[in-house]
Structure formats: structure tokens, C-alpha cells
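**Q** got a predicted structure here, sequence first:
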Amino acid sequence: MNTETPQNMRRFLVLWAGQTISILGSGLTSFALGVWIYARTGAATPFALTVLFGTLPRILLAPIGGSLADRKNRKAIMLLADTANALVTLAAALVALSGKLAVWNIYLLAALGSVFAAFQEPAFGASVVMLVPKKDLGRASGLRNLSEALGSLVTPMLAALLYGLIGLGGVMLIDFITYFFALGTLLATRVPQPELTTPTGGSSRQQWLSDAVFGWRYLRQRPGLFGLLWYFALVNFLMNFAAVLTSPLVLSRNSTSALGAVQMASGAGMLLGSLLMSTWGGPKKQIYSTIGFIALGAVGLALIGVHSSAWVIGAGFFIILFAIPLSSGSTQVIFAAKVQPDVQGRVIAIRSMIAQSMMPIAFLLAGPLADNVFEPLMREGGALYNSWVAALIGNGAGRGMGLIFVLAGLILLIVTLFAWGNPHIRHVEEELPDAVADAPEPQPVPAD
């Protein structure tokens, strides 16, 4: 075991570079799969189900992943998870190249990727505090979001081009190759492991259950952190309820190229927000940007639904994806600073479970409600076709999904006001002491 205090970000940057290249490859596959699914179904429900299968296993397995991240070698866990993901991607590419790919295969691919993420994400997240000095936690959070931003910015147009040239199977093969960069940098980097300070007795099942209970109690005893998680559960529900409809919303009245442009606008917003977070590190009181930027994101969410133009939709996503890295980065800093290093895995697991607990409900509801309720309301003959709502946001194809975005944004603003009114959330940084020590200051070398 190693309890060393991190001195600089060098090792983190090496890991980050490899993960970023892998994320770019995964972004190519994600975009290509969206185009492939819509071309075959033309409905919103398959998109929602794909996201559901890509999320639910990660939520359910989070306690096991968090327990292993604290009790076992975090580097080994990341290596195994990344390797398994690469092999599944290769298998899916071969099926796609054979011409036998079916929609249910995509659901299976998403589910398996979610299983591996349940182990990889807690291990990587818990390792950050061991790799990065406390003063640079905000920068590290910004860089992690920057990886996603680069994926959103670079991959859409490239994926659209590659999809036309080499098809879905070829795109997946490129994704498979990018995994070797993540694996190579991970093999080349030493990841310190903190000393475990909690009991380890009992069977594996008893261990996972006791660790899950430990993580729950740890957060429950800290009302500010606990309240933040339930706030983010609602944020994730509202954001994902609408966002899962992005591709069908855009494609209902625009071209595939327009979808790529919208995703690039999203990536540009996330890139700018991530760059700002990685250089700035957030305000002295991180809770200000945690709550404030979610409010800004809510405005962007509502904007997406007011018009079918790809320009307006892109502007809304730019605002949302600019705000999210700043809010989530500040949240990560709060949790990294307030939670002891040796329990980070278990706390991250319960944190993920709570924050994402309502997302599967959003995925299950979004597609059917869009296809069977909101879209019929806004089409010719629907109850809202000639209403004041239609005068504001338009009617016809895609406008029912637009109404979902507007309502989600308005409700999110209200939820955010209630969160800010909670004194435990608002004063979380004053109520809880820091659990991570500052790196020691370098000592001057005495002159001869």
C-alpha cells in the first residue's frame, strides 16, 4: 500500500492522455450507432432504450465496483475493465462487418460497456486524489471533462465522414484500436494505493453489502454532501429525460450533417467550459459554481426546445455543455476534498448510485412519452396543434419533443432554487473539514 502525498500532475496527465484518445474512439462509435439506429427505426424509443441499457448496469453494480476500488488494486481493475471493453467492441465490429447487426445487439453492447464502466469509473475516480495535489483537484476535474469535450467536438463530423466511407463496422474497428492508447498509458503509470483503514473480514457478498452500507452512512452523516447528491439525481433526471431525445429531435427536421453540427456545438461548449475549469480550478467557494452553472444549463435546456432550427438547438446545447464541466468539476473538488482517500471508492459508488438513481426512469419514460403523447399533441389534429404553445414553439414533427425540453428546463430552474435554499448544501464547504492534506511546500536548499 502507498499513502504518499502527490507532488505534481505528471502521472495523472499521462493517464488522462491515454483515456482521452480512447474516449475519442468511443465517440466515433456512439455517433455512428445513433445514425444507424435512426435509419432503421425512425423512432425515439430505441435511443432511450440504448441509453437505459448503457446506464442501469453501472448503477446497480456501483457498490461492488466501489468496494473493489478501495480493497483491491485500482490499476489492475482499470486494466481489466478497459481490456474487456476493447474485446466487446471488437466483437461488435466483426458482427457489423458481417452485415448481421440487429438493434438488440446494440442494447447488449451498451449493457456490457456499462458493466465494465461500473468497475473502471470508481477505480479511476478514486485514484485521482492519489495522483493529484489538493491544489490541482479543480484542474484535474476540468481536464477529465475536457476529454469528453474533445470527443463531442472532434468526433461528430469525423464519424459522419467515416460512416459513409467505411460503415459502422469500420468505425468500431477504429474505436477498438484507440483502446490500446488507454491500456499503454495505464501500464506505464504507477497508481498509488491508499492504506485501507476499515475492517476487511467476511465473505465477498458481506463485504460488498457492508461497504455499500458504509458509503451510505458516510454520506448520510454529512447532510450537505447527501443533499447535493439528491439534487443531482433530479438534475440528471431532467437533463437526461430531454437529452435522450436529442438525435430524434434534430433528425425530425434536419439532416445528419445538422446533427453533427449540433454535437460539435455541444463539444465546443464543453471544451470551453472544461478549459476554463482546468485553468481556473473554480472559485474559492466551489458550491457557487456547482449550483450557479446548473441554473445556466437549465436556461440552455429550455432554449433547445423553442425552435426546430439546428442553430437554436446548437446554441442551447452549447450553453448546457459549457455549464456542466464547471458545475461537475466543482462538485468533484468538493467530494475529493471532503472524503478520505481510502474510502473514495465506496463513497463514489454510492454517490453515483444516488445521483444517477432516477436516470433509468427518465430513459424508460422519454421515448414512449415522446412517441405516444407529446408528438401527437403537437401534430396536425393534436390538442396543442393550434394552441398558444404552438404559437411559441411551433407545431408538427419534432415539436412535441421540443416541448419536453422547454418543460424540463423550467422545472430544473425551480429545483435549483430549492437546492440553493437548503442551508446544508449552501454551506457544505464550511460545515465539513477537508479530508485531503495539502502537498508539502518545497524546502529551500541551503547555500554552501
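**A** Okay, I see it.
**Q** for the rest of this, base every contact and every neighbour count on C-alpha atoms.
**A** Will do.
**Q** right, and Arg399 touches Pro376 too?
**A** No: the pair Arg399 and Pro376 does not pass the contact test of CA atoms under 8 Å, sitting 9.5 Å apart.
**Q** which residue ranges of the stretch 51-200 of the chain form helices?
**A** Assigned by DSSP state H, counting those that start in this stretch, the helices in the stretch 51-200 of the chain fall at 56-60, 62-71, 74-97, 103-131, 137-187.
**Q** turn the ones you listed into TSV, columns for mean neighbour count and distance to Gln286.
**A** What follows is the helices of the stretch 51-200 of the chain, written out as TSV (neighbours: other CA atoms under 10 Å; distance: least, CA to CA, whole Å):
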stretch	mean neighbour count	distance to Gln286
helix 56-60	22	26
helix 62-71	27	25
helix 74-97	19	28
helix 103-131	22	17
helix 137-187	22	9
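**Q** identify all contacting residues around stretch 409-423.
**A** Residues outside stretch 409-423 that contact it (CA atoms under 8 Å, 6 or more residues apart in numbering): 228, 231, 234-235, 238, 291, 294-295, 298-302, 425-426.
**Q** one more structure, for comparison:
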Amino acid sequence: MSPLRARPFRWYFLSRSVNLAGNAMSPVALAFAVLAVDDGTASLGLVLAAYTIPLVVFLLLGGVLADRWGRQRVVQASNLLAGLVRAALAVLVLSGHAELWSLITLAAINGVVVAPGIPAMNGLVPQLVPRTQLQEANALLSLTRAALMVIGPGVAAAFVVGVGAGWALLIDAVTWLLAAALLLPVSLPATGTNGTSMVDELQEGWRYFRATTWLWLVVGACGLLNALAEGGLTSLGPVRAAATSIGVHGWGLAMSAQALGALVATLALMRWRLERPLVSALLGVALFGLPMITLGVWPSTVPLVVSGLVSGVGVQIFSLGWHLAIQEHVPDHMLSRAYSYDQLGSMATVPIGQLAMGPLAGALGIAHVLTAAGVVYVGIALLTLTAGPVRELGRQAPAPASSSAA
């Protein structure tokens, strides 16, 4: 709990917690809001791709803005605008005026305004706590995320069945606005060099990214993994659930089980030091292929909940290992730009998966597509571990304090 002693981190932690409370409900609410408008196999993928494509396009701009103008300012602006867009989405759904084209349009606008905040948010943590407390700080954030995700999908499913998806979407919108307000007490300096142009800073970030082998290897692998997961589990998963005995409640339970697995992993990681962060990360993320395989070969609630629980453990190990690797090994002035290239590479292929999986499922069968996606997902994660720079990356010891600093 030591990172919470720092006042700026406490405000950041509270802001993130409020935001995550809404985000825990939104995936289930959005999925079934879209399916209520158009239940085709490609409809949800179209909405998700409309969000992801502009998100990818504007990520690099967000990394530069965060390093130049101050990360907390960029996060605040992004949260405020995202809250307003999501409120408009909720009003459309609640009023019964939502159509597929309007959902796609608002999803695209949402992607534009959220994009700058992602690299800025990820780069904030090393400015708020000492380097020696990075694992604890990331574990605290993950603990909150996992705890809320245990409750959120089930609550969202209850809202969908009881009063409709719009109310869950409205709560999500309010949390984005409140998260922006809670960052007001946090004031941090910009870390970039204002004397150079934004193009120069983008090029500097690209040179660093290209020269750091472990960074681009894992990011490239994650680009393929995310395309499979978003196109398979996120886009086809609710469709498969709605068409089988799993249903809305079963899907919500599986998402909550995934979060419970993340919660269990986080509690363990608060005491277990990751000596080889990328080895742990990739072994963990390989488990995320299991729910897709389960949906393909055994579409029933209990097996899906169990595979969700196991995948949640794995994803949490990946998240902590990956953030530790970046935050400890990337220079602070380059951090948001490194995260922006990370997000760009990881998400650039996601729209392909989101747009392709629906037609593939229509042509080959949704069960076959989900099974194949899960098997390939596991294979890519394990194959990446064969690269030496990935396998050998360890923890970086903190620099000794000077006598004056002490």
C-alpha cells in the first residue's frame, strides 16, 4: 500500500478507480445494445472497428502531446470528451433512437477522443511513485480493476435484462466525467523537449522503438494476438453466447470469472517479484486463448466460466510484466511515446480481426473460427518466447541516490 502515501498517486488512483467502475460495465452493455439493434454476426465487429480504427490513427499524436504538454492534462481532456460522447450514446439507446449507423458514428468519435489519453495515462505512474514502488503501484491499479471487473459484467447483464443496456452505458459516461474532475489536484511537468517539432519527436520515438528489439517483438506479437482476441472473443463471443445455452447471464458470469482470476493473480503478484517480466507475461497471455477454444468446442456456461477464470489469471500476469518491462527499461522522457508505439502496433491489426471474423464465421461456421483463433493465439504467444531478447530481459535495479538527494 506504500504508493498511496504519495498524494498525487492517491488522486490518480481514485480517478482510475472511478473510471474503471464504469468501464467494467460497458463491454457487456455495448455488446447487447448493438445486438438489440442488429443481431448479425458482423454488426458488433463493425461498431468495435469503428472505435478502434481512429483510436489507432491518433495514438501517436497522443504520445507526443503527453510528453510535451503534461500527461495529466491530456488524460483530463480525453476523459472529459469521452464522457460526453458516451453520454450521447447512452441517450440514443435509452430513447430507442439508436441505429447501427449512429452507433458506428459515435464509436468512431469516441476512438478519436480516447486515443490521446491512453499513452498519457500509462506514462503517468512513473511520475507519481518512486521507481522502487512500480510493481506495487501497478499491482494496486490492477487489484482495483480486477475487483471491479468481478462485479461489473454481472451488474451490466442484470441491467440489460432488467431495464436495458442504456442505463449501464450512462453510468459509464458519468464515470469518465468524474475521473477527469478527480485529476484536477494532480499537477506534473511535461517531460518532452518543447524546442523540437512534433514530427522530430515522433521520429525520435520511432528510432528508439525500432532499436529496442524486445519492445518491437512483443508489440508485433500482441498485434496478432489482439486481432484474434478482439475479432474472436469480443466480436463473436457474445453472438455465440446469445445463440447457445450460455445467454446474456452466462456471458456476464464468464466475464466476471475472468476478472476474478485477475484479482487472484494480482493478490499473488503483490508478494511475488517478477524477475523475468516478459517470460511471465507471455506465458500468462497464452492462457487467454482458452475461452475462444471453449466457445468453439464446448459452448456451455460452466466450461466458459472456468476458462475465463484461468485466462484472467494469465492476462493479469501479462499486464504487470509488460508494464514493468516498459516502465523500468524505457527512459522517462520517452515513455509516453514508447507507449504510443506500443498501442499503435498492438492495435493496428485489431480492425482487421473485427471486420474479418464475422464474414469468416458466416462462411466457415462460428465454432470452427473461434476454435482456430484460440489455437493460433496460444501458438503465437509461446513462439514469441523463443526470441533471446524477450526471454532474457530482467528487472532493472534502481539507480543509487546521491548524497545530496538523500
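**A** Cool, got the structure. Quantities reported herein were computed from a predicted structural model and do not represent experimental measurements.
**Q** more neighbours: Arg399 and Pro376 of the first structure, which one.
**A** Taking other CA atoms under 10 Å, Arg399 of the first structure and Pro376 do not tie; Arg399 has more neighbours (29 against 21).
**Q** contacting residues for that one?
**A** Here Arg399 of the first structure is in contact with Gly305, Ser308, Glu375, Met378, Arg379, Ile393 (CA under 8 Å, 6+ apart).
**Q** and the furthest pair within those?
**A** Within the contacts of Arg399 of the first structure, Gly305 and Arg379 form the most distant pair, 15.4 Å apart (CA to CA).
**Q** more crowded one of the two?
**A** A direct count of neighbours by other CA under 10 Å for Gly305 of the first structure and Arg379 places Gly305 higher, at 28 against 20.
**Q** OK, contacts around that one?
**A** Gly305 of the first structure neighbours (CA under 8 Å, 6+ apart): Ile313, Ile393, Arg399, Met401, Gly402, Leu403, Ile404, Phe405, Val406.
**Q** the last one matches what in the second structure?
**A** Meaning Val406 of the first structure. Residue correspondence to the second structure (TM-score structural alignment): Val406 of the first structure is matched to Thr371.
**Q** shouldn't that match be in contact with Leu295?
**A** Yes: Thr371 of the second structure lies in contact with Leu295 (CA under 8 Å); the separation is 7.3 Å.
**Q** so for these two, which sits in the more crowded spot?
**A** Between Thr371 of the second structure and Leu295, counted using other CA under 10 Å, Leu295 has the larger neighbour count: 28 against 22.
**Q** now do the strands in the first structure.
**A** For the first structure, no strands are identified by DSSP state E.
**Q** show me what Pro46 of the first structure aligns to in the second structure.
**A** In the second structure, Pro46 of the first structure lands on Ser43 (TM-score structural alignment).
**Q** right, and that match touches Ala33 too?
**A** No: Ser43 of the second structure is beyond contact range of Ala33, at 10.9 Å (criterion: CA under 8 Å).
**Q** coming back round to it: using TSV, lay out the helices of the stretch 51-200 of the first structure together with distance to Met264 of the first structure.
**A** Output for those, formatted as TSV (distance: least, CA to CA, whole Å):
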stretch	distance to Met264 of the first structure
helix 56-60	27
helix 62-71	31
helix 74-97	24
helix 103-131	23
helix 137-187	4
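**Q** for the ones you listed, which one sits closest to Arg205 of the first structure?
**A** helix 62-71 (8.9 Å).
**Q** in the second structure, what stretch matches that closest one?
**A** Using TM-score structural alignment, helix 62-71 of the first structure pairs with 59-68 in the second structure.
**Q** now do stretch 109-123 of the first structure
**A** So stretch 109-123 of the first structure sits over residues 106-120 in the second structure, by TM-score structural alignment.
**Q** which other residues reach the matching stretch?
**A** 47-48, 50-56, 58-63, 65-67, 71-72, 74-79, 81-82, 85-86, 89, 336-337, 339-340, 343.
**Q** ok, the aligned residue in the first structure for Ala24 of the second structure - contacts?
**A** When the first structure is aligned by TM-score structural alignment, Ala24 of the second structure is paired with Gly27. Counting by CA under 8 Å, 6+ apart, Gly27 of the first structure touches Gly151, Ser152, Thr155, Pro156.
**Q** for Leu60 of the second structure, same thing?
**A** Pro116, Leu202, Arg337, Ser340, Tyr341, Leu344.
**Q** check the gap between the first one and Leu61 of the second structure for me.
**A** Counting by CA to CA, to the nearest Å, the separation of Pro116 of the second structure from Leu61 of the second structure is 7 Å.
**Q** what do those two both touch?
**A** Common neighbours of Pro116 of the second structure and Leu61 (CA under 8 Å, 6+ apart) do not exist.
**Q** surely Pro376 of the first structure and Leu369 touch.
**A** No: using CA under 8 Å, Pro376 of the first structure makes no contact with Leu369, being 9.7 Å away.
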